[in-house]
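Chemist: The following block contains a protein sequence and its predicted model.
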Amino acid sequence: MATTVGGGAKPLAKSTAPMTAEEKKVIFASSLGTVFEWYDFYLYGTLAPIIGKQFFSNLDPTSQVIFSLLAFAAGFIVRPFGALVFGRLGDMIGRKYTFLVTILIMGLSTFIVGLLPGYAAIGVAAPVILIGLRLLQGLALGGEYGGAATYVAEHAPHGKRGAYTSWIQTTATLGLFLSLLVILGARTWLTEPVFADWGWRIPFLVSIFLLAISVWIRLSMNESPAFKKMKEEGKTSKAPLTESFGQWKNLKIVILALVGLTMGQAVVWYTGQFYALFFLTGALKVDAPTANILIAVSLLIGTPFFIVFGALSDKIGRKPIIMAGCLLAALTYFPLFKALTENANPELAAAQAKNKVVVTADPERCSFQFNPTGVAKFTSSCDIAKQVLAGRSVSYDNEAAATGSVAQIKIGEKIIPGFESKGLPADEFKKKDAEFKAAIGAALKEAGYPDKAKPIPFMGGQWWTLVAILTVMVIYVTMVYGPIAAMLVELFPTRIRYTSMSLPYHIGNGWFGGLLPATGLAIVAQTGNMYNGLWYPIIFAGITFVVGMLFVRETKDVNIYAND
């Protein structure tokens, strides 16, 4: 179905020349913007509790964190709109200048967060301006990745677009380590109270140096040869949005790019790097520093494979590598995450195998258990029982009971009756709740359920086994993500390329990928089984595999100078 896009172009001769200094400069300049994206991503996520206290200090501690994360999420939501705005500009006035505008907006938004007075100083204006900065950055990011991918691909010699654009994908790791390094340095230099008071601003403020380097380099760059040639021939699009999304021949490729490529790529990416971290610290109760180190090491080991699979896609094609990554992920996530359990918290795995936890309750009395703010009030015996188990990160099975019956929890052979709290006086509820939790805690302890994972010896056999499991998931990420930029560029003609490729990328990664952690946790909270959240990435990776195999064509030999 995608053969109409550049399909009539005569294949070009593949380049065998080594990368020139100018080409290296193009890759470096383009990648700096993506480093910025991930630097800010990890920075804001790591410092969310402190940011919550600074800008939402009028709220309770739980709500402070929730609202700081919601402000962060706002940037994800507007990314597709940024793709439309800046994609249109990129196709009309050029890659270079649009690319320059996006890095300026993105960089200044990050820097200004470091200068922004908190709620104590300017009141409600503080969170309003913070959210406004997040929205601006999200809009700029919507145009940044598409610009980077398009700019590099249009500079790359034929036959090397996969290898060249794959360098952009490695920058997530660099952004992670850069943010950790700056935060650790500031925390070491200052005391923790000083860092929490004002020192947290330093990582945001030092980003101005990264911005200055990026702008200086981008100002010295030339316009991409493909766009320059098209402009000289007078073939630039006057209405890229209309051409991209108002004409079925191009709109169907946009839809296929989303459903048959970026949707699956996004969920595999977020599972391998973020959901795995949440699973380690939440379900498996591994301490946060150990979990972060495990993820960081697996990223270091796996990152070179972005280049490996990008270069390989120039030889065997983009499609087979991306599809293989989606299929492998869908088939192996369950055994991989179970292997994580057995190695990160073997006591928990043994207890689950020997003494299952079962909640027997009237299904009509069980409500949706997802409670991200921690303020929902549960009154039925089913809800109370599940809330207690969820609070202890205990995985359980569900069994239906007679209508109107009081829920009970079975742990191994021990049965603990639940209670209804509706109408109970506060002091009586407090007493019953404490007794119920104590009974569950004692039963779990007797059944071998640990309160937390035992310390994992650094660099020991158990530690390296976990790194190996996590690295496998990161390699899946490199398979789906390494060739994706080149393939998206090659799917669309030059005149509407920036606009057309940016939208499916940011819907896939901003919405399908960005919603994965919250949705996965919601599924776990609702079903009780800690592995059920994996159905989200498995289903969407599976859909991408089927649609991609049936309807998305190979693009590696496309002439990207074609405009038909």
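Modeler: Looks like it arrived, so ask away.

Chemist: make it CA atoms for all contacts and neighbour counts henceforth
Modeler: Will do.

Chemist: Helix or strand for the most centrally placed residue in the chain, just tell me which one.
Modeler: Nearest residue to the geometric centre of the chain (Cα atoms, centre = their mean): Tyr270, 4.1 Å. Per DSSP states H and E, Tyr270 falls inside helix 263-270.

Chemist: which other residues reach that helix?
Modeler: For helix 263-270, contacts defined as Cα atoms under 8 Å, 6 or more residues apart in numbering pick out 322, 326, 329, 474, 476-477, 480-481, 507-509, 512-514, 516-517, 536-537, 540-545.

Chemist: So what's the gap between it and the chain middle?
Modeler: Computed by Cα atoms, centre = their mean, to the nearest Å, the chain-centroid distance of helix 263-270 equals 8 Å.

Chemist: What of stretch 117-126?
Modeler: 30 Å.

Chemist: Tell me the buried residues in it?
Modeler: For stretch 117-126, burial by neighbour count (16 or more other Cα atoms under 10 Å) applies to 117-119, 126.

Chemist: second one coming, line it up with the first:
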Amino acid sequence: MVLSLPYIIAATCAGTLIEWYDFYVYLFLQSTVAAQFYNGTESATTIIWLATYAIGFIVRPIGALLFGYLGDIYGRKVTFMASLLMMGLATTLCGCLPTKDQIGSAAGIILIILRILQGLAIGGEYGAAVAYIAEHAPANKKGAYTCVLQVMATFGLSLALASCLIFRAVLSAGDWSTFGWRFPFLLSFLLIAISLYARSKLLESPVFAQAKEDGEIAPSRFTKSAFKPANIWTILVAIIGTCMGQGVLAQVSQAYPLTFITGLGVPLVPAYTILLVPCLLACPFFALFGYLSDKYGRKIFLVTGVTLAAILTYPCYLGIYSFRPFENNKPSSPYRDAYSPAGMSFCIWILVMCAAISYGPLAAYLSELFPTNIRFTGTAACYHIGVGALGGITGVIAVSVTSATGNIYGGLFYPIAVCSVCAVFGFVFLPETNGRNLNTMEDSKIQAETSAIPEKLAA
């Protein structure tokens, strides 16, 4: 059976969407659920909850290496089927988990284990999906086709927000805190089942199948290629020059704002809406910038997004703060006269747009950095070390610094510093990959631009 390219992309992206939904729904239930699993003050339970959230990011590189090896040896399809099933089971179990009042501290420990499983699963999902779509797409349209996958992270986040918002709105506060918070987790079971069915019809990617037929796919060839110095330098350059900037930018634009605005006294339901609207409005732009990267190159967008984020993060958070609810209904600034959710959303939208500029072309860029026999592993390693581990700790650092210093902007130093480093390093060292044909790429040709990086750094 020959499947159309739109079906292939839709089935692949549907699974990625659900995995991101599963991953983010945990974060957005923080204010409701943290105290049901961990003891301490509100600030302490928030930090613990965000640390547990960050664990899922920290273990993602392990999942990337594990699933990456399997995907580069045994194929893309079987790997992202396994990662999807793992994620779905872990999320569903989160919705069934007893609280600390029922089983004590074991509840928090089990939750951490489930977060680890989620992190391992998403570590396997992204690299497989990127490689699979890129290896199906026409040579001159990698950005246009893989950018659909890039939209899924923000759309999955938006779906998680919408799910929490709907269930919270239709349930009373008591029902929501007692059992209603479980529904967004349990919804994952249905979504995963639909996605597994759609993916079960997919065949192996033609580029991988051809490489396997040509004898290029084997454990010995994988090891030789993966540990080649030029490939290792390529991974390091991609992490420092783009991926870690993407990670902190994603968190500071689409995740941390919820913690920040609820800390300013915005009620939970309006806070969900304030974050949901800019994320949804920005979704088409992730696709747009991926499409434009086919015409104008990947590097210009990768560097521009993090550069703008380094410049605009602090002013945008100043704006969010200026539109906060008044204390005792009295304005604290002569420059405004009303609490403005729309103003908050606009400030967040600016940051999400910065993320769209650089994140839209990222999948195409990473897929073009590596030959077929290590494409899954190389892509996944770059993404999950940079975007996952280094980006995922943003919320913990931000809340911890804010709590320690009493400065609500103190936690922004980390994302601003990381984006600044990425902007400079990326401008100098990132190679341009647009136009590379994945069907004919050879290991030596791919690494030509990065093999001289050690000498550049020494100079």
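Modeler: Right, received. Where do you want to start? All values derive from a computational prediction rather than experimental measurement.

Chemist: Next secondary structure element downstream of the helix holding Tyr270 of structure 1?
Modeler: Where DSSP H and E defines the elements, the next helix or strand beyond helix 263-270 of structure 1 is helix 276-278.

Chemist: Summarise which helices and strands that next one is packed against.
Modeler: helix 288-302 (3 or more Cα pairs under 8 Å, 6 or more residues apart in numbering; DSSP states H and E).

Chemist: The helix it packs on: average distance to aligned residues in structure 2?
Modeler: After superposition onto structure 2, helix 288-302 of structure 1 sits on average 2.3 Å from its aligned residues (mean Cα distance after the TM-score superposition for structure 1).

Chemist: Pull the residues that contact that helix.
Modeler: 173, 273, 277, 280-281, 456, 463, 466-468, 470-471, 474-475, 478.

Chemist: one more time with 10 Å, if that's ok
Modeler: Contacts to helix 288-302 of structure 1, defined as Cα atoms under 10 Å, 6 or more residues apart in numbering, come from residues 170, 172-174, 176-177, 272-274, 276-282, 285-286, 303, 344, 455-458, 463-464, 466-478.

Chemist: next one: that helix to chain centre, how far?
Modeler: Between the centre of helix 288-302 of structure 1 and the centre of its chain there are 16 Å (Cα atoms, centre = their mean).

Chemist: Which ones among the contacts of helix 263-270 of structure 1 lie within helices?
Modeler: 322, 326, 329, 474, 476-477, 480-481, 516-517, 536-537, 540-545 (DSSP state H).

Chemist: Narrow those residues to just the buried residues.
Modeler: Neighbour counting with 16+ other Cα under 10 Å marks 322, 326, 329, 474, 476-477, 480-481, 516-517, 536-537, 540-545 as buried within these.

Chemist: among the buried residues of stretch 117-126 of structure 1, which are in helices?
Modeler: 119, 126.

Chemist: Now flag whichever of the buried residues of stretch 117-126 of structure 1 is closest to Thr236 of structure 1.
Modeler: Nearest to Thr236 of structure 1, judged by Cα to Cα, of the buried residues of stretch 117-126 of structure 1 is Ala126 at 42.5 Å.

Chemist: Just to check, that closest one is in contact with Gln54?
Modeler: Yes. If you go by Cα atoms under 10 Å, Ala126 of structure 1 and Gln54 touch, sitting 8.8 Å apart.

Chemist: shared neighbours, those two?
Modeler: Common neighbours of Ala126 of structure 1 and Gln54 (criterion: Cα under 10 Å, 6+ apart): 116-120.

Chemist: Present these as CSV; the columns should include distance to Lys437 of structure 1.
Modeler: Below are these laid out as CSV (distance: Cα to Cα, whole Å):
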residue, distance to Lys437 of structure 1
Leu116, 43
Pro117, 43
Gly118, 39
Tyr119, 38
Ala120, 38
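
Chemist: who touches Ser172 of structure 2 in this structure?
Modeler: 178, 180.

Chemist: can you check Phe99 of structure 1 too?
Modeler: 30, 33, 86-87, 89-90, 140, 143-148, 151, 215, 218.

Chemist: Greatest separation within these: which pair is it?
Modeler: Maximum pairwise distance among those (Cα to Cα): 19.3 Å, between Gly87 and Val215.

Chemist: quick one, which of these two is more surrounded?
Modeler: Gly87 (31 against 21; other Cα atoms under 10 Å).

Chemist: The counterpart of the more buried one in structure 2 - nearest residue in space that isn't next to it in sequence?
Modeler: In structure 2, the residue matched to Gly87 of structure 1 (TM-score structural alignment) is Gly68. The shortest distance from Gly68 of structure 2 to any non-neighbouring residue, by Cα to Cα, 6 or more residues apart in numbering, is to Thr377 (4.1 Å).

Chemist: Lovely, talk soon.
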